[in-house]
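Enquirer: what follows is a predicted protein model with its sequence.
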Amino acid sequence: MSTRAYRGRSPEQRVAERRERLLAAGLDLWSELGWSGVSVRGVCARSGLTDRYFYESFDDRDALLLAVFDRVRDELTGRLLAVPFTGEPRAVMRAMFTTLITALADDPRHARIAFTEPAGSPALETRRHDALLAVAGAVAEGVSSVAPVPPGGVRGPALFCVGGVGGLISAWLAGRHPATPEELAESCTDLCARVFGV
């Protein structure tokens, strides 16, 4: 590979830019067609790049899908962790759920990939399970910082809440649980407040 700058960008910068274009194309296609509809050819066509550049960044289609999922997971968990963990416990929970639901409403592509699209492969299923644990960890951290820790700890209740909230959000996204985002956030808060006893 050339080590010379081109149009003011280093080879590393150009590789990173091409990777971003491929990730953006993968995100769009996954949200439009489902994971099974994503192909190397389709991603290359959408991104305007050749397969040579695809394999420069990814070993195969599954590697791209995992990278797209990781991007969505990091975006959502990052927004959750940015919520201030201070104040009354119910207010912290409500702020976290409002943040999550707002993020999904802002970018429905993320909603499909994170909540409504089947995992599709063992690797994606593992990633989704890991994401569940990561979000539960964020919830546990937020709750434990403002409320008494239950005798059995917060991990179990946090996992239970995140699983239940995920089901509720999935039904909402599919139109089977009519509610405004504010009403949905309040429902999630009520349910989890009962689980944590706050």
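Expert: Perfect, I can see it now. Numbering: from 1, shown residues only.
Enquirer: all contacts plus neighbour counts: C-alpha atoms, from now on.
Expert: Noted.
Enquirer: just want the most central residue of the protein.
Expert: Arg73 (2.9 Å; CA atoms, centre = their mean).
Enquirer: distance check, that residue against Phe85.
Expert: Arg73 sits 20 Å away from Phe85, going by CA to CA, to the nearest Å.
Enquirer: do Ala63 as well
Expert: 35 Å.
Enquirer: which of those two has more neighbours?
Expert: Neighbour comparison, Ala63 and Phe85: the larger count goes to Phe85, with 20 against 14 (by other CA atoms under 10 Å).
Enquirer: alongside the first one, take a look at this:
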Amino acid sequence: MAGDPRVGRTYAGLSRAQRVAQRRNRLIEAALELFGTQGYAATSIERLCAVANVSTRSFYEDMGSREALLIALVNRISAAAVEQAVAALDRARDAALPVRLLAVFRAYLTATCADLRSARVLHVEVVGVGPTVEQWRREQRRLLAALLIGEADRAAERGEIKPRRFDLFALAVIGSVQALAQELVQSTTPGAALSLDEICSEIAFFVDGPLGSG
């Protein structure tokens, strides 16, 4: 009985699945460099393949499209950032709610903005790409909003704050953080560089007002 053609032969000691994984990883690394420096719109598939040392045929077989590559990259960046944010929230579990929420955003922004390339890709280059990437952005907002809403609801149950509708507040905070992160990457005020500490100070001011008292 013939083997499964999808498995393929080993080459240089690697299975087909391993070779595909290596090519995908090189393409994601190339996307980080090129999308994060030149921009998504200015980066061609041919340039990505050249930097990743991958043929265009393999690109379409392994990745499918430039949008799919962008989503694979931002998924990697965001997943690591959310993991750091959840860990920070756990470490701050005994602090007041505004402090806990600030810990979430500081961890998330530290993870996404430590490298200006990843900051540009996640906070700037994903905007306005197309329906598929926009759907990813909506899902990402829902994920972060659910984290904030769940924490606010638990705080209300414990009597830290008054119970109310927190979904709009969560979206407002996320939108503000997104705008501040974009300003960090591409300042709209000449000569006015923005630091992560300044962003976090502004977030603290934003969340402390509505959530600081019970």
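Expert: Perfect, I can see it now. The structure displayed is predicted, hence computed values, not measured ones.
Enquirer: any idea what the TM-score comes out to?
Expert: TM-score for the superposed pair, counting by TM-score structural alignment, normalised by the length of structure 1: 0.86. Supporting figures: 198 aligned residues with a CA RMSD of 2.3 Å.
Enquirer: now do the contacts for the counterpart of Asp197 of structure 2 in structure 1.
Expert: Residue correspondence to structure 1 (TM-score structural alignment): Asp197 of structure 2 is matched to Glu182. Counting by CA atoms under 8 Å, 6 or more residues apart in numbering, Glu182 of structure 1 makes contact with Thr98.
Enquirer: buried ones in the host helix or strand of Glu182 of structure 1?
Expert: Using DSSP states H and E, Glu182 of structure 1 maps to helix 181-196. Burial within helix 181-196 of structure 1, assessed by neighbour count using 16 or more other CA atoms under 10 Å, is assigned to 181, 184-189, 192-193, 196.
Enquirer: in JSON lines: the residues you listed, plus distance to Leu173 of structure 1.
Expert: As requested, the buried residues of helix 181-196 of structure 1 are exported to JSON lines (distance: CA to CA, whole Å):
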{"residue": "Pro181", "distance to Leu173 of structure 1": "10"}
{"residue": "Leu184", "distance to Leu173 of structure 1": "11"}
{"residue": "Ala185", "distance to Leu173 of structure 1": "13"}
{"residue": "Glu186", "distance to Leu173 of structure 1": "16"}
{"residue": "Ser187", "distance to Leu173 of structure 1": "15"}
{"residue": "Cys188", "distance to Leu173 of structure 1": "14"}
{"residue": "Thr189", "distance to Leu173 of structure 1": "18"}
{"residue": "Cys192", "distance to Leu173 of structure 1": "20"}
{"residue": "Ala193", "distance to Leu173 of structure 1": "23"}
{"residue": "Phe196", "distance to Leu173 of structure 1": "26"}
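Enquirer: go through the residues you listed and name the one nearest Gln13 of structure 1.
Expert: Nearest to Gln13 of structure 1 among those: Pro181, at 39.2 Å, using CA to CA.
Enquirer: roughly how far does the closest one sit from Val43 of structure 1?
Expert: For Pro181 of structure 1, the distance to Val43 of structure 1 - CA to CA - is 32 Å.
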